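K.L.:
Structure of the sequence below:
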Amino acid sequence: MKKVSFAEFGGPEVLHLIDAEEPRPGPGRIRIAVRAAGVNPVDWRLREGQILGAHPVSLPSGVGQDAAGVVEEVGEGVEGVGVGDRVFGEGSSTYAESAVLWAWAPVPEGLTFEEAAGYPSVVETALRIIGQVGVRPGQTLLVSGASGGVGSAVLQIARDRGITVIGTAGAANQDYLRDLGALATTYGDGWVERVRRLGRVDAALDLAGSGVIRELVELTGDPRKVVSIADLGAPDLGVRFSGVAGSMPDALAETVDLIARGRLHIPVEKTYTLAEAAVAHRDSRAGHARGRRVIVV
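P.N.:
Next up, the predicted model:
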């Protein structure tokens, strides 16, 4: 089979499409024929060699953790899923023609594989950080960098829970944020005052890592009311950096429920082939997404 791999840390140019043996699912795992794989910032962070404790890397390494596809093989002890079923979930080396998943759920009715592949990690992250920041119904949450995959999920989940959201994004994404139910404003000079004019901020999330931690602490008045998933220097300012995933099976179950109730939809902004993985990483690192980027196999 074909898979994307890297043998050294570095820029997108270290990614190569190689021939590899098909993986075999161990106990409690399944193997799928990958139809689409989600592109996440953690993918290029690991490729660059950033130290992320929850994701140790041994070289050479495959790439990717989110995928959707058709079950090819079921490992020992797995029940409730069989060969030929359409599933989406989390695993390893998912930029490939086949991959092993350790958490999965049926693809929700009406979703394409491309759409389904964009949900697992971003929804798990959104659920985790909303819980960690401690925002409650009736309060206001500020989301810095709100138009990407995680931001799209945060805005919709918060709305479903009765939380008001103020979102910052580029000028081109203001209507997108409003369509998701957020009070929207642009980043750049004067953004703090623009946020203040939209209302009091009870908690804040940094999704873009654009050097705004001090301002988020100022707006909330308490570093414990700020969580970052993008700024490794956040702990230096007393702010929690959230990089360790929670329960993916629980997140997938909630994803299915939200989609079934019509409360969650994350659009696919752009698709790539396996051979275009380096381009996908360059685009992901540049930011400014509206929804998700996905590799189609």
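K.L.:
drop to CA atoms for contacts and neighbour counts, all remaining ones
P.N.:
OK.
K.L.:
would you list every one of the strands in the stretch 151-297 of the chain?
P.N.:
164-169, 183-186, 203-206, 226-228, 240-241, 268-272, 292-296 (DSSP state E, counting those that start in this stretch).
K.L.:
now these as a markdown table including distance to Gly84 and mean neighbour count?
P.N.:
Output for these, formatted as a markdown table (distance: least, Cα to Cα, whole Å; neighbours: other Cα atoms under 10 Å):
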| stretch | distance to Gly84 | mean neighbour count |
| --- | --- | --- |
| strand 164-169 | 40 | 26 |
| strand 183-186 | 43 | 22 |
| strand 203-206 | 39 | 27 |
| strand 226-228 | 39 | 28 |
| strand 240-241 | 39 | 20 |
| strand 268-272 | 24 | 17 |
| strand 292-296 | 19 | 26 |
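K.L.:
Another for comparison:
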Amino acid sequence: MADPEDQTTETPMRHVSYDRFGEPDVLQLGQSAVPEPGPGQVLVRVHGAGLNPIDWKTRRGLGFAARQIENSLPWTPGYDIAGEVVAVADDVTTLAPGDRVMGMIGFPAGGGGYADHAVANADEFAIVPEELDLVTAGALPLAALTAWQALFEVAKLEAGQKILIHAGAGGVGHFAVQFALERGAHVVATASAANRDFLAELGVHEVIDYRTTDVAEECYGLDVVLDLVGGETGMRSLHTLGEQGVLVTIPTVTADDIISAAEEMGLRAHGMTVRPDAFHLDEIAELIEDGDVRVHIDRAFPLAQAADAHDLLEGGHVRGKLVLDCR
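P.N.:
Sure, this is the predicted structure:
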């Protein structure tokens, strides 16, 4: 391991954890020894840690990640980090101390992002473009990878196709609309009236106010629907698909029902779970370098205010992303 002595034994690290499922107030700031990287791992001084809907759902004891950690509490949440490498294991040759990195780490049972230091596998990281500060970069990996994999691996979106993206101004949504536009698709997005201008600035062709308009009456013959809402929204969206169209639904709790309904209608629908992929992150980083994609931060919170961040996150209606400033 590359000089662990001065990095890992002096000042304790701060981290947020919870020892039981519940409301945001179960999130507690504590201290522990700075971990050392094991084989294949690096130690990162975290600048930014992204927040995602899975974070509050897991904190409440909901979903598949909660099932995996329920017997190993207390647990430090957080799957998104960006920061500076401070130490690497002896067998790591791809990264070195001083590298600016971002990655989706510890998914789904490891976590560890809500901290000022984190260890993770070297192959989970991509280099952060110089154009992006490290706090902002911490908000990118999970949401951007979700959008990328849903659009290009599952839906196989192509140039010239017409796509409807629900919750286009949200964390995953604002990446998805930009990726789809960059690929040459015609992009329709749902959002509240307050986010119409934001999406127009990103280049979205049509914005539908979900509060006043039924998409099933407004859209038809679509090639792709990216459903980031689930439930009744996903169900109604099946009626907007063309015969060869495909719907990709992200919320796992209603995915099976939507997929079953699609089968009964002779249509295609798929669920998906995001996975770490540094190669995809590299491609996304290139788009940021070229100015084709930007990361919108709604608000940054100090690490000590993680509970306040969860309150806002759980309420929905966040434009872009929330991030913890762990410096």
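K.L.:
TM-score for these two?
P.N.:
Superposed pair, TM-score by TM-score structural alignment, normalised by the length of structure 1: 0.92. Supporting alignment: 294 aligned residues with a Cα RMSD of 2.0 Å.
K.L.:
As CSV, the strands of the stretch 151-297 of structure 1 with distance to Ala234 of structure 1 would be great.
P.N.:
As requested, the strands of the stretch 151-297 of structure 1 are exported to CSV (distance: least, Cα to Cα, whole Å):
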stretch, distance to Ala234 of structure 1
strand 164-169, 19
strand 183-186, 22
strand 203-206, 9
strand 226-228, 7
strand 240-241, 6
strand 268-272, 29
strand 292-296, 25
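K.L.:
of all these, which lies closest to Leu177 of structure 1?
P.N.:
Comparison of the strands of the stretch 151-297 of structure 1 against Leu177 of structure 1 by Cα to Cα identifies strand 183-186 as nearest, at 6.0 Å.
K.L.:
list the contacts for Gly138 of structure 2?
P.N.:
Contact analysis of Gly138 of structure 2 by Cα atoms under 8 Å, 6 or more residues apart in numbering lists His47, Gly48, Ala49, Gly50, Asp80, Ile81, Ala82, Gly83, Met102, Gly103, Val323.
K.L.:
What's the match for the fifth one in structure 1?
P.N.:
Okay, so that is Asp80 of structure 2. When structure 1 is aligned by TM-score structural alignment, Asp80 of structure 2 is paired with Asp66.
K.L.:
Looks like its match contacts Ala99 (just checking).
P.N.:
No. Asp66 of structure 1 lies out of contact with Ala99 (Cα atoms under 8 Å); the separation is 9.9 Å.
K.L.:
okay, and the common contacts of these two?
P.N.:
Shared contacts of Asp66 of structure 1 and Ala99 (Cα under 8 Å, 6+ apart): Gly91, Ser92.
K.L.:
Roughly how far does the aligned residue in structure 1 for Gln68 of structure 2 sit from Asp175 of structure 1?
P.N.:
Using TM-score structural alignment, the partner of Gln68 of structure 2 in structure 1 is Pro56. Taking Cα to Cα, to the nearest Å as the measure, Pro56 of structure 1 falls 39 Å from Asp175 of structure 1.
K.L.:
More neighbours: the two, which one.
P.N.:
Asp175 (14 against 10; other Cα atoms under 10 Å).
K.L.:
Looking for the alignment partner of that one in structure 2.
P.N.:
When structure 2 is aligned by TM-score structural alignment, the residue opposite Asp175 of structure 1 is Asp197.
K.L.:
Could you do Gly138 of structure 1 as well?
P.N.:
Counting by TM-score structural alignment, the partner of Gly138 of structure 1 is Gly160.
K.L.:
Tell me how far that match lies from Phe198 of structure 2.
P.N.:
Taken as Cα to Cα, the span from Gly160 of structure 2 to Phe198 of structure 2 is 23 Å.
K.L.:
what about the two, which has more around it?
P.N.:
More neighbours surround Phe198 than the other of Gly160 of structure 2 and Phe198, with 17 against 13 (other Cα under 10 Å).
K.L.:
Tell me who's in contact with the more buried one.
P.N.:
With contact taken as Cα under 8 Å, 6+ apart, Phe198 of structure 2 is in contact with Ala169.
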